[in-house]
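Peer 1: Any chance you can model this:
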Amino acid sequence: MAGAERVTLAMTGASGAQYGLRLLDCLVQEDREVHFLISKAAQLVVATETDVTLPSKPQAMQAFLSEYTGAAPGQIRVYGKEDWMAPVASGSGAPSAMVVVPCSTGTLSAIATGACNNLIERAADVALKERRQLILVPREAPFSSIHLENMLKLSNLGAVILPAAPGFYHQPQTIDDLVDFVVARILNQLGIPQDMLPRWGEHHLVSDE
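Peer 2: Model prediction:
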């Protein structure tokens, strides 16, 4: 199995819930084990931007997301914001990769300062201290100097800053195409196969015959 086998996926309260839900579905389809974290603000965004209404309790949410994505039993594990015994809270148990999508600027700031006020922030802190892969997908416009300074700090610490900024060279026809552009870039970073977006140049290849 190529790429990360276990992934922590966190959703926070920025616009772009579709990115997180689509990534979850792709990870499940690629047989990855997903440790899922979501803030209360993100649950509100999901309800606002999509037709999905997530249960508030971790166990009920886990059952809902498993059915929603067609996941195998135990493939998705949902943890509450103060579940400090969760594997993601320790370097000895956390997956080798973590993605925060969408990543609010508040979460970005908390991770940059090592706040660890909730499980999402702690899991990201673990990823940084253990030198594991941390991908942050901010969705904000415009960025303030504070946002940019936090992103530079995190980039210098080894995190990947991957803004939710879809391209258009693949000639998108639908909103789903724009969502897939960003999700495909995340999967590329994780080393997970995807066929949603050709790599640059592939769609221009012609036969020599």
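
Peer 1: Every contact and neighbour count from this point should use C-alpha atoms.
Peer 2: Noted.

Peer 1: where do the helices sit along this protein?
Peer 2: Using DSSP state H, the helices of the chain run over 17-29, 40-49, 58-69, 105-113, 119-129, 145-156, 175-190.

Peer 1: Would you mind finding the most buried of the ones you listed?
Peer 2: Mean neighbour count (mean count of other CA atoms under 10 Å) peaks for helix 119-129 among the helices of the chain, with a mean of 24.

Peer 1: how about this one, so we can line them up?
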Amino acid sequence: MTLAERAVASRRMRLVIGLSGASGAIYGVRLLRLLRELDIESHLVVSRSAQVTLSHELDMRLADVQALADVSYPNTDIGAAISSGSFRVDGMIIAPCSIRTLSEIATGCTGSLLSRAADVMLKERRRLVMMVRETPLHAGHIRSLAAVTEAGAIVYPPVPAFYAKPASVEEMVDHTLGRVLDLFDVDTRTVRRWDGTAA
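Peer 2: Now for the predicted structure:
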């Protein structure tokens, strides 16, 4: 094994987590908790709109969510480590992803650390998963979804898998996040996998 291979093998997996202002703050918060359980290093950036959503949906303050991450950055800090392609990470998940954030990333007009970090993932050909939370969609939304997909992102709307027969909202969230982390070859053990037969 070369020196470079040993260095990569010894580093903990590292993911950037973005929370933007769409409904579904529970996805981002639960994702941070799962990453902690899995010993995956998390680098967090939260938009100002997401702070409002966190307060409204989960009665959580920004500091409460930041405490779940290994490292946290202000969304205005465009000089943060995650704004550079030279900072080594394994990918990024935006959970949830608002249409505004989607649109910034789709056009490359990145006015915040959140959208800049996502743009870095695309330019460095790293995995970017966007849990876009909006419905219904108009043609402009659909064009933006196509643009980020063509640029290399994975659009993953948080659509429940009812074949798993979830008994609670928490089970639905865990199943969805388990499938998102599957995209990074991380098994959370929260996914009830379809084996071709009904339970």
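
Peer 1: Would you convert the helices of structure 1 into CSV that also reports distance to A4 of structure 1?
Peer 2: Converted to CSV, these look like this (distance: least, CA to CA, whole Å):
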stretch, distance to A4 of structure 1
helix 17-29, 10
helix 40-49, 24
helix 58-69, 19
helix 105-113, 22
helix 119-129, 14
helix 145-156, 20
helix 175-190, 6
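
Peer 1: So which of the ones you listed is nearest S92 of structure 1?
Peer 2: helix 119-129 (9.5 Å; CA to CA).

Peer 1: whereabouts in structure 2 does the closest one align?
Peer 2: Aligned by TM-score structural alignment, helix 119-129 of structure 1 falls on residues 113-123 of structure 2.

Peer 1: Now that stretch on structure 1. Mean distance?
Peer 2: For stretch 113-123 of structure 2, the mean distance to aligned residues of structure 1 following superposition is 0.5 Å (mean CA distance after the TM-score superposition for structure 1).

Peer 1: Out of the helices of structure 1, which is closest to A86 of structure 1?
Peer 2: Closest among these, using CA to CA: helix 119-129, at 8.4 Å.

Peer 1: Which elements pack onto that closest one?
Peer 2: strand 33-38, strand 97-103, helix 105-113, strand 133-138 (3 or more CA pairs under 8 Å, 6 or more residues apart in numbering; DSSP states H and E).

Peer 1: mind putting the ones you listed in TSV, distance to T53 of structure 1 included?
Peer 2: Shown next, in TSV, are these (distance: least, CA to CA, whole Å):
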stretch	distance to T53 of structure 1
strand 33-38	13
strand 97-103	17
helix 105-113	22
strand 133-138	22
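
Peer 1: which one of these lies closest to N156 of structure 1?
Peer 2: Between N156 of structure 1 and those, the shortest separation by CA to CA is 10.5 Å, and it involves helix 105-113.
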